[in-house]
Each structure stands twice: as structure tokens, then as C-alpha cells.
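Novice: Sequence and predicted structure are below.
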Amino acid sequence: MIIKIKNIRTRTFIGVFEWEKNILQDIIINVLIEFDGTKAAQSDALEDTVDYKKIKMDIMNLTEQKSFGLIEKMASEIVKLIMTNDKVLRTEVEIDKPGALRPLSMFDKIKDFEIRISPFTAKIQKAKEEAAKRIVGQEDMIHALLTGMLTGGHILLEGLPGLAKTLAVKTLADITSLSFKRIQFTPDMLPADILGTQVYRPQDGTFFTKKGPLFAIWY
């Protein structure tokens, strides 16, 4: 479920130039918040959802009580503030600084400065950096694997032996805290080697299912 809070208008000290540091400037903030609203939809209770009124007030308090050099810093602080709510899965912040270009009167017709920031992009970059610690020179492959993983697609890796195909998949599983299983296809392979089988438990005389490597899923 997604909530959008639009046109949060606040005033703050923001800028790197001396004239900016001494005057309050108007800021317009839009935020997008993604969360699991299943429980709230059933209970119809405020405590089961994201209190967007409180988030709005927290953003206004943050921006009005602090000063910032760069608008990127402000956006980052707002993202951190929103993500402290354990119900929030993802957020995007859009900041409009209407007066960013005002001192240059000859450029008044230029579109006002705007920035958007999403922590999701930062997480992707972090995953690539972690993968690069194990795998050297395979940036395109890592990018393709992440793309397939995030879009829910299937991936076929082809290449000569020793080019880190298996290592790349295992590395991504480690980075994302997911399980990893490898199936070695041989002439004597049976369905149970992939799907699993029923195993007898002598302690209580019952059978239990021992799942095969097929159950190492990405979701």
C-alpha cells in the first residue's frame, strides 16, 4: 500500500552561500511511503497503519529546527526520519526549493530546482559494491542479475568455466540474506534429488519431508 503526502510547506535555513545562510527559505516537500496495509485494512485501527499526520509534523519540525548546506542533505535526513518507522517498507522524498535560482534574476524563467531521493537506489549501489569485493570485472553480469531478481524474472547465465557464474549467484544470496542451493545435473539424477523426499524419523515412527534444493527460492 502506498501513501502520498503532498505539498508539505515549511521554511528553513538552507544553502552554501552566505546570503542563503541568513534568511529563511520556502521549501515544498512531497513524500511517498510504501507499507504493508493488510492489518490496517482488516482492523480499521490507526495503530495498525502509518500515522501520516505525525510524519508530516515530524518532517516540519526537522526542517524548521535544523539548518542545511545542501538540499541533498535535507532529503537524506528526511528519508532517515521516515524509515525509523518500522511499518515503512520504502520511501521516496521529493523536495522543491522555489527560490533556488532567484538571486540570478536573468534566469527567472528557468525551472525551479528540484531533487528526488530514494533509499532503494542506494541499496542497489551498496549491493553492487559488496559483490565487487568478491567478483572482479563482472559489473554487467551483476547488474543483470540484480535486474532479474528485482523484476521477478528468470535468469540464464552462460559462459566458460571459472568466470564466477556460481559465485555471483551465491554472493547475491549472501548480500540479500537469501538461501542458496546448487544442483549438479548428472545422468543418475532422480526427481527426489531436486524436489526432496519423505524421510523416516525413528524416534517417533513418523515421516517428515526433507525439501530438495528447488525450495531455495528468492522470494
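Specialist: Everything's here; your move.
Novice: contacts and neighbour counts: CA atoms only from here.
Specialist: Will do.
Novice: so residue 49 touches residue 40, yeah?
Specialist: Yes - Residue 49 is in contact with residue 40 according to Cα atoms under 8 Å; the separation is 5.4 Å.
Novice: A further structure is provided below for comparison with the first:
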Amino acid sequence: MQMLEPGQARIRIKDLRLRTYIGINDDEIRNKQDILINVLILYPACRAVDSNLIDDALNYRSITKAVIELVESNRFALLERLTQDVLDCVMGFAQVSYAEVEVDKPHALRFSESVSITLAGQRDA
């Protein structure tokens, strides 16, 4: 996990449960499935801390709405592609300096609760 530097904030969006088309089998192509998304975001929060104004903070509600729109309005063959697209969406917010996205596909394997993939991105300083 990325270390916090002074003035940085860590935001976690936990267990965002959405439905989308994910997979390559006929049944997966025809039917939406549940997925679970967890996002970790680091951003410089000094201005927000000082001002106590939403305009100076990273609006995690806006990020969540963008992720929901992306996931629910698209189709994905691979969990890797879905995870990268969500990461790209999160990194599209200029205040984000670092992000990790984990996407779980429940019951993807027999005898397993889920399969997940995690990808990370970092903005160049």
C-alpha cells in the first residue's frame, strides 16, 4: 500500500456492488453479473483541511457516480479490462495522485468466493 505523505488524504470506496456484462462465455455475454469494486485514492488535502469547503476537496461522490455510469453502461470480456477502465476513470480526476482499484467477480470459480484483480496508477509529479 502506498505510504501517506503529510497533507495527503486516503479515501476508500468500499464494496461498491454493481451489475454489468463481464465474461466470455455465452451465459456471461447474455446476462449481467454482480461485481464488487474497491477503490483506494490518495490526494493532496491541505486546502480542503484548511478551508473546510467542498470545492477544495476531492468529491468522492462524483467519482463513484462516474464509475457506476462506466461499469453499468458497458460490456467487458476480461476482468483486467474492466479494472483498467475503472482505474482510468478514477485517475481522470485531476486531484487524484495515486489510486488502486480492485474488482471482484463473485463465484467466478467453483469452490471460491470470488476472483479479483487489482491495478494501480500514479500521477507523475
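Specialist: It's in. The shown structure was predicted, so the numbers you read here are calculated from the model rather than taken from an experiment.
Novice: So residue 49 and residue 40 of structure 1 - more neighbours on which side?
Specialist: For residue 49 of structure 1 versus residue 40, the count of surrounding residues by other Cα atoms under 10 Å is larger for residue 49: 18 against 14.
Novice: The more buried one -> structure 2?
Specialist: Superposed on structure 2 with TM-score structural alignment, residue 49 of structure 1 falls opposite residue 57.
Novice: residue contacts, its match?
Specialist: Residues touching residue 57 of structure 2, when contacts are defined by Cα atoms under 8 Å, 6 or more residues apart in numbering, comprise 45, 47, 48.
Novice: what's the answer for residue 67 of structure 2, then?
Specialist: When contacts are counted by Cα under 8 Å, 6+ apart, residue 67 of structure 2 is found next to 86, 89, 90.
Novice: Could you check how far the match of residue 49 of structure 1 is from residue 10 of structure 2?
Specialist: Going from residue 57 of structure 2 to residue 10 of structure 2 by Cα to Cα, to the nearest Å gives 12 Å.
Novice: what does residue 85 of structure 2 give?
Specialist: Residue 85 of structure 2 sits 21 Å away from residue 10 of structure 2, going by Cα to Cα.
Novice: any idea which element residue 39 of structure 2 lies in?
Specialist: Under the criterion DSSP states H and E, the helix or strand holding residue 39 of structure 2 is strand 33-44.
Novice: Over which residues of structure 1 does that strand lie when aligned?
Specialist: Taking TM-score structural alignment, strand 33-44 of structure 2 hits residues 25-36 over in structure 1.
Novice: Stretch 67-87 of structure 2 now?
Specialist: Counterpart in structure 1 of stretch 67-87 of structure 2, with TM-score structural alignment as the criterion, is residues 59-79.
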